[in-house]
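Novice: Sequence and predicted structure are below.
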Amino acid sequence: MIKIALYGNFEELECWKECFRLKEYVRKDILIQLPEIERFELYSQLLRAARSTTANIAEGWGRHHRKDSIRFMIIARGSVAEVLDHTIETRHCNYISS
């Protein structure tokens, strides 16, 4: 068994730290600007995608096999892309500014 993580904890990973900052930005700066009509659709999707970024990095870190760890990092990257897509949508709908 090869452990991919060279750190003591996933919270020390730079990718996790950046995704945590992204999640906080989404929560504090974007979600509060969405109108009530989007509270059950876009709000929920954006929040879940942002949470998924750090959760998948943490899960990948906890895996005992390199291939599993890499797979979860790729999933996290997909979640970051999903956050980007949802923020493009919020901008397109004029819920947020550039």
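Specialist: Sure thing, it's come through.

Novice: Please make it C-alpha for all contacts and neighbour counts, starting now.
Specialist: OK.

Novice: Tell me the secondary structure at Lys28.
Specialist: With DSSP: H, G, I helix; E, B strand; the rest coil as the basis, Lys28 sits in helix.

Novice: wait, what's in contact with it?
Specialist: Lys28 sits next to no residue when contact means CA atoms under 8 Å, 6 or more residues apart in numbering.

Novice: Report the buried residues of the longest helix anywhere in the chain.
Specialist: Longest helix in the chain, counting residues (DSSP state H): helix 66-92. Within helix 66-92, the residues that qualify as buried are 68-70, 72-77, 79-80, 82-83, 86-87, 90, counting by 16 or more other CA atoms under 10 Å.

Novice: Below is an additional structure, to be compared with the one above:
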Amino acid sequence: MGSVKSYKELIVWQKAIKLVKEIYLLTNSFPEDEKYGLVSQMRRSVVSVPSNIAEGWGRMSKKSYILFLRTARGSLFELETQIIISAELNFFTNTKNIESLIIEISKMLNALIKSLNERE
């Protein structure tokens, strides 16, 4: 896909990995009774973002890649909703860094999807 040799070179993938770390650290402080509820769901959602970027890249088809990038974006918005729910439940209060990272990744995914759609 252009001059990029690996999905690992994509800044959007790198930022998604950073988001995974942030969410894992954040959810460590959640109540124990949320371990198999919200914590599990948030972790699955966040892991899905870089995973779908990588899987789409590996399909070596522009159409498939776009589909997986859209799935990554969907998982990102799912995570955003879970963060809002967690904040409403007072599991944490400061979400600014995570919210900023989500917005940044969302914009990057949108730009990448648009760029791929414009090719050929």
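Specialist: Sure thing, it's come through. Note that the structure is a prediction, hence the values are computed from the model and not measured.

Novice: Got a TM-score for the pair?
Specialist: Taking TM-score structural alignment, normalised by the length of the first structure as the basis, the two superposed chains have a TM-score of 0.90; 94 aligned residues with a CA RMSD of 1.1 Å.

Novice: Report the aligned residue range of the second structure for the longest helix of the first structure.
Specialist: Per TM-score structural alignment, the counterpart of helix 66-92 of the first structure in the second structure is residues 62-88.

Novice: mean deviation (superposed) between that stretch and the first structure, please.
Specialist: Averaged over the aligned pairs, stretch 62-88 of the second structure sits 0.5 Å from the first structure after superposition, using mean CA distance after the TM-score superposition for the first structure.

Novice: Which residue is the nearest non-sequential neighbour of Ile23 of the second structure?
Specialist: Arg43 (6.9 Å; CA to CA, 6 or more residues apart in numbering).

Novice: whoops, Lys23 of the first structure was the one
Specialist: Lys23 of the first structure sits nearest to Ala50 (CA to CA, 6+ apart), 4.9 Å away.

Novice: What's that neighbour aligned with over in the second structure?
Specialist: Counting by TM-score structural alignment, the partner of Ala50 of the first structure is Val46.

Novice: and that match, what is it in contact with?
Specialist: Ala16, Leu19, Val20, Ile23, Ser75, Leu76, Leu79.

Novice: What is the burial count for Ile4 of the first structure?
Specialist: Residues lying near Ile4 of the first structure (other CA atoms under 10 Å) number 17.
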